[in-house]
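Peer 1: Next comes the sequence, and after it the predicted model I'd like to discuss.
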Amino acid sequence: MTGSSSYERDRTYITTRITADGRDGYPVEPGRYRLVIARACPWANRSAIVRRLMGLEDVLSMGIAGPLHDERSWSFHLDPGGRDPVLGIERLEEAFHRREPGYPSGITVPAIVDIPTGRVVTNDFERITLDLGSEWAAHQRDGAPDLYPERWRDEIDDVADKVYRDINDGVYRCGFAGSQEAYDEAYRRLWERLDWLEERLGGRRYLVGDTVTEADIRLFPTLVRFDAVYHGHFKCNRQKLTELPALWGYARDLFQTPGFGDTIDFAQIKAHYYVVHHDINPTGIIPRGPDPGGWLSPHGREQLGGRPFGDGTPPALPPASERVPPPAPDAVARRG
C-alpha cells in the first residue's frame, strides 16, 4: 500500500535472461531449465500459454506449484511427497535463496530455475514470454506462431501497457485497495478500459492485427478469472464478463484456441484466491459458481476473419502429465 492506501505491486524481479548466445551466463539448452508456474496465477498463466504455443514442452520442463501458499509463498503440495519431482524442493523459495541467500523480494511465479544448480535464473514475467517466443527459436515446433511481429510491436506494446496498468493490475488495485477513494479510482480506470476493449473488439477478432499476439496472451488470463474471482472477490462488479458481448465472445474464442483454455484449472484458481486471501475472505469458503460450461459455447467470432496462428499451426495436445480437466457444467448449481 502507499500513503493514499492504493495497492502498489512490487515489480522488483530477477532480470537475468536465458538467451541463444548466453550473454547473461545462461544459454538456451534443452533440458537444462525448469519453468515453475501455478495454475492459479495469471502472471504465470502467460508463460504456460507461450510454452504451449511454441511447442517447447520437450525442451523446457514445467513444475506446477499448488494453489495454496502461506507467508513463505508457493509450495509443491500437489506433488508426491510435497516436492517438485525434478528440483527436489518443497517450496519455490528454496530456489530463490540458492540464487541469493535471504532473497528480499517476492517469491513469485513464473520463475525459471537452472536445474543443475537449483537456482532461479529469472522471474521477470514480461521478459520470459518474449524470450520463449524469440530466444528459444531453434527449439520451437514447426508451425510455431510469431507472437510479437516486428510490424505490430509498437501497437502491441501500447495495448499491452494499457491492459497491464488498468486491467491486469487494475483488478488487484480494486481488490486490495485500502480506502474507498483508492478503490473508486481503480474501479473507474478498470471499467473505462474494459469499455474501451469492448468497443475495440466489437469489429476485430484480436487485439492487434489479425492473429494472436502477446497482447492477447496478456489480457486472456485476467478475463478467464474475471467472473470466477475478480467480479465478487475483488469487487469488480459493475458487470460480469458474460454481460459484455464482444469481450465474452473474444474470451471464449481464445479459450477454445489450443494453448489457451487447456492451461486453465478453475478449481485451482478459485482455491488460491478464496483461501489464501484471508483479509478479503476470512472464512476461506470457496464459492461453487459460476458454471464454467459456457466457456465451450459457440462464440461466432470466426466471422470477423483472422487466423489465430497466422501462417503457423495449432500446437499438439499437452503432455498427459500437464492436462487439466475441461470445464463442465456445475451439477450442484444446476440442481439449485
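Peer 2: Structure's in. What do you need? Predicted, not measured: the structure shown is a model, and the values here were computed from it.
Peer 1: can we go C-alpha only for contacts and neighbour counts from here?
Peer 2: Noted.
Peer 1: Measure how far the longest helix along the chain is from the centre of its chain, please.
Peer 2: In the chain, taking DSSP state H as the definition, the longest helix is helix 180-200. In this view, helix 180-200 has its centroid 20 Å away from the chain centroid, taken as CA atoms, centre = their mean, to the nearest Å.
Peer 1: can you check stretch 120-140 too?
Peer 2: Relative to the mean C-alpha coordinate of its chain, stretch 120-140 is positioned 15 Å out (CA atoms, centre = their mean).
Peer 1: Would you mark the buried spots in that stretch?
Peer 2: By neighbour count on 16 or more other CA atoms under 10 Å, the buried set for stretch 120-140 is 120-136, 139-140.
Peer 1: Ok, stretch 308-328 next?
Peer 2: Neighbour-count burial for stretch 308-328 [16+ other CA under 10 Å]: 308-310, 313-315, 318, 327.
Peer 1: just the helices in the stretch 1-150 of the chain please.
Peer 2: Under the criterion DSSP state H, counting those that start in this stretch, helices of the stretch 1-150 of the chain are mapped to 42-54, 93-99, 125-132.
Peer 1: if we can go back for a sec, quick one: contacts of the longest helix of the chain?
Peer 2: Applying CA atoms under 8 Å, 6 or more residues apart in numbering, the contact partners of helix 180-200 are 4-6, 162-163, 166-167, 170-171, 173-175, 177, 207, 236, 238, 244-247.
Peer 1: which other residues reach stretch 208-224?
Peer 2: Counting by CA under 8 Å, 6+ apart, 42-43, 45-46, 49-50, 130, 146-149, 152, 155-157, 159-160, 163-164, 167-168, 204, 206-207, 241, 251, 254, 305-310 sit against stretch 208-224.
Peer 1: Filter the residues you listed down to just the buried residues.
Peer 2: 42-43, 45-46, 49-50, 130, 146-148, 156, 159-160, 163-164, 167-168, 204, 206-207, 241, 251, 254, 306-310.
Peer 1: Please compare the first structure with the one that follows:
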Amino acid sequence: MNQQSSTVREHSTRGSYVTGGDFNRDTNYIEDRITKNGEAGLNGEPGWPVERGRYRLVAARACPWANRTVIVRRLLGLEDAISLGQPGPTHDARSWTFDLDPGGKDPVLGIKRLQEAYFRRFPDYPRGITVPALVDIASGAVVTNNFPQITLDFSTEWTAFHRPGAPRLYPEHLRGEIDRVNKRVFTEVNNGVYRCGFAGSQEAYDAAYARLWAALDWLEDRLADQRYLVGGSITEADVRLFTTLVRFDAVYHGHFKCNRNKLSEMPHLWAYARDLFQTPGFGDTIDFVQIKQHYYIVHEDINPTGIVPAGPELSGWLTPHGRESLNGSPFGEGTPPGPVRAGEQVSPGHGAG
C-alpha cells in the first residue's frame, strides 16, 4: 500500500456517520459571539467586537449549514465587512481543506485545513471541525462555529455594515413566530433528512422518515396561500428551509432515502423553492456539483463506492413559479443585492443554467 492510500484509509470517514440506531447530532458549538458591545469570550477572554475586515467567514458551498451564512451575508451586503473563504466540497475525518485555492491554502488565513484555526484557539478541540466558522484573521483562531447564531448576529449585530436597502431578515415583531417555525424546521426537516440518511436501524429510519414527511406536508399546506414562511417578505426562516429544499432532489431523495416523492412533485413547496432560487442571493450561491461531490464522496458509510450520480436534470429550477400572485414581496421595503462579487461566483456549469 502506498503512502497516499494509507493516509486516506487512516483518515477515512467510515464509521463517523452511521453508528447504530438513531442519528443524534452534536449541537455543542463554540458559543462565542461577535457583537456590537464585544462581549467576553467563553473562558473570559477579551470579547469579539464587530469590526470591518477583522473576521473571515469559512463556509463551504456544499454544506447546507454554511450555505445559510453565505446567503445572509450576501442579502445584507456584508461582503466588504466580512471576507469569505471557501473550502472544497470534500473532507476526511480531520477537517475541511482549501484544495480549490492556489497552493491548497486559504489566501487570507494561510492554512491548508480549517482544523488549524480550531487548534490555534483550542489545541485539544474534541469535536468535529465544522463549517461555517468565523475566524479572527490576526490570530488565525476560530471565534465561533455556532451556525444558528451566526446568521442572527449578521442581522442584529452587524447593522452598521448592512448595505442600503438590506432586508429585515429577523424583524422584532416577527421573532417569536420565526423562532417557532425555525425550531420545527430544524428538528424535523433540516436535521430530519440526516436522521433518515444516517439511521443505523430499520426502526430508526422508519421513525425518522415518518417525522420528515409529516413536517414537509405541514409546510406544503402552510405555503399554499402565503408566499413566505413568516410575514410578507423573506426572513431568516426562509433561508433556513431553502438550503435543505435546494439539496432535496439532488441528494436527500436518493442518498438519504427520503424518497416518498421528490420536491418537484410537491406543487407548493416546489414553487416556493423555485421562487427563492430565482431571487438574487439564493440560487446564485448554489453549486450543485460541489453539493453532490460532498455527500456522495464524504459519506463512506452510505456510499462506499464514492460514485457521484450524473443527475438530476436541473433546468426546472429556472422555470416560472407563479408565486408573484400571492401577497408578499421578496425584500419588503428593501432592494435586491447587487451582482455576486468577483471570486465568489458559482463556477460555470455548476448551477442550474
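Peer 2: Sure, I can see it. Predicted, not measured: the structure shown is a model, and the values here were computed from it.
Peer 1: where does the TM-score land?
Peer 2: The TM-score (TM-score structural alignment, normalised by the length of structure 1) is 0.96; 329 aligned residues with a CA RMSD of 1.3 Å.
Peer 1: Grab the nearest non-local neighbour of the alignment partner in structure 2 of residue 306 of structure 1.
Peer 2: Aligned by TM-score structural alignment, residue 306 of structure 1 pairs with residue 328 of structure 2. Leaving out its chain neighbours, the residue that sits closest to residue 328 of structure 2 by CA to CA, 6 or more residues apart in numbering is residue 232, at 4.2 Å.
Peer 1: Now that neighbour: which helix or strand?
Peer 2: Residue 232 of structure 2 is part of no helix or strand when elements are defined by DSSP states H and E.
Peer 1: picking up where we left off before, with structure 2 overlaid, report how far the longest helix of structure 1 is off on average.
Peer 2: Compared with structure 2 after fitting, helix 180-200 of structure 1 has a mean deviation of 0.3 Å; criterion: mean CA distance after the TM-score superposition for structure 1.
Peer 1: Name the next helix or strand downstream of that helix, please.
Peer 2: Next along from helix 180-200 of structure 1, by DSSP H and E: helix 214-225.
Peer 1: what range in structure 2 does that following helix sit on?
Peer 2: With TM-score structural alignment as the criterion, helix 214-225 of structure 1 aligns to 236-247.
Peer 1: which of the residues in that stretch are buried?
Peer 2: Using 16+ other CA under 10 Å as the test for burial, stretch 236-247 of structure 2 gives 236-247.
Peer 1: Mean distance between that stretch and structure 1 after superposition?
Peer 2: Compared with structure 1 after fitting, stretch 236-247 of structure 2 deviates on average by 0.4 Å (mean CA distance after the TM-score superposition for structure 1).
Peer 1: now that stretch, how far from the centre of its chain.
Peer 2: Taking CA atoms, centre = their mean, one finds stretch 236-247 of structure 2 lying 8 Å from the centre of the chain it belongs to.
Peer 1: for stretch 255-269 of structure 1, same thing?
Peer 2: Using CA atoms, centre = their mean, the offset of stretch 255-269 of structure 1 from its chain centre is 10 Å.
Peer 1: Specify, as a residue range, where it falls in structure 2.
Peer 2: Using TM-score structural alignment, stretch 255-269 of structure 1 corresponds to residues 277-291 of structure 2.
Peer 1: Pull the residues that contact that stretch.
Peer 2: By CA under 8 Å, 6+ apart, stretch 277-291 of structure 2 touches 61-63, 67, 70-72, 74-75, 88-89, 246-247, 250-251, 276, 317-318, 330, 336-338, 340, 345-347, 350-352.
Peer 1: residue in structure 1 matching residue 131 of structure 2?
Peer 2: Match for residue 131 of structure 2 (TM-score structural alignment): residue 109.
Peer 1: hang on, that match packs against residue 45?
Peer 2: No - contact criterion CA atoms under 8 Å: residue 109 of structure 1 and residue 45 do not qualify, at 9.2 Å.
Peer 1: Common neighbours of those two, please.
Peer 2: Common neighbours of residue 109 of structure 1 and residue 45 (criterion: CA under 8 Å, 6+ apart): 37-38.
Peer 1: Residue 324 of structure 2 versus the residue nearest to residue 328 of structure 2, what's the distance?
Peer 2: Separation of residue 232 of structure 2 from residue 324 of structure 2 (CA to CA, to the nearest Å): 12 Å.
Peer 1: who has more neighbours, the two?
Peer 2: Shown here are residue 232 of structure 2 and residue 324; by other CA atoms under 10 Å, residue 232 has more neighbours (16 against 12).
Peer 1: And that one, how close does it get to residue 278 of structure 2?
Peer 2: Distance, residue 232 of structure 2 to residue 278 of structure 2, by CA to CA: 17 Å.
Peer 1: Also residue 264 of structure 2?
Peer 2: Counting by CA to CA, the gap from residue 264 of structure 2 to residue 278 of structure 2 is 15 Å.
Peer 1: swap in residue 256 of structure 2?
Peer 2: 26 Å.
Peer 1: These two: which is more packed in?
Peer 2: Taking neighbours as other CA under 10 Å, residue 256 of structure 2 and residue 278 compare with residue 256 leading, 20 against 16.
Peer 1: Quick check: the more buried one touching residue 196?
Peer 2: Yes - look at residue 256 of structure 2 against residue 196 with CA under 8 Å: they come within range, at 6.0 Å.
Peer 1: coming back round to it: can you convert the buried residues of stretch 308-328 of structure 1 into a markdown table and add a column each for distance to residue 24 of structure 1?
Peer 2: Compiled in a markdown table, the buried residues of stretch 308-328 of structure 1 are given as follows (distance: CA to CA, whole Å):
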| residue | distance to residue 24 of structure 1 |
| --- | --- |
| 308 | 33 |
| 309 | 31 |
| 310 | 32 |
| 313 | 32 |
| 314 | 32 |
| 315 | 30 |
| 318 | 31 |
| 327 | 41 |
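Peer 1: could you list every residue that touches the aligned residue in structure 2 for residue 129 of structure 1?
Peer 2: Aligned counterpart of residue 129 of structure 1 in structure 2: residue 151 (TM-score structural alignment). Residue 151 of structure 2 makes contact with 68-69, 72-73, 236, according to CA under 8 Å, 6+ apart.
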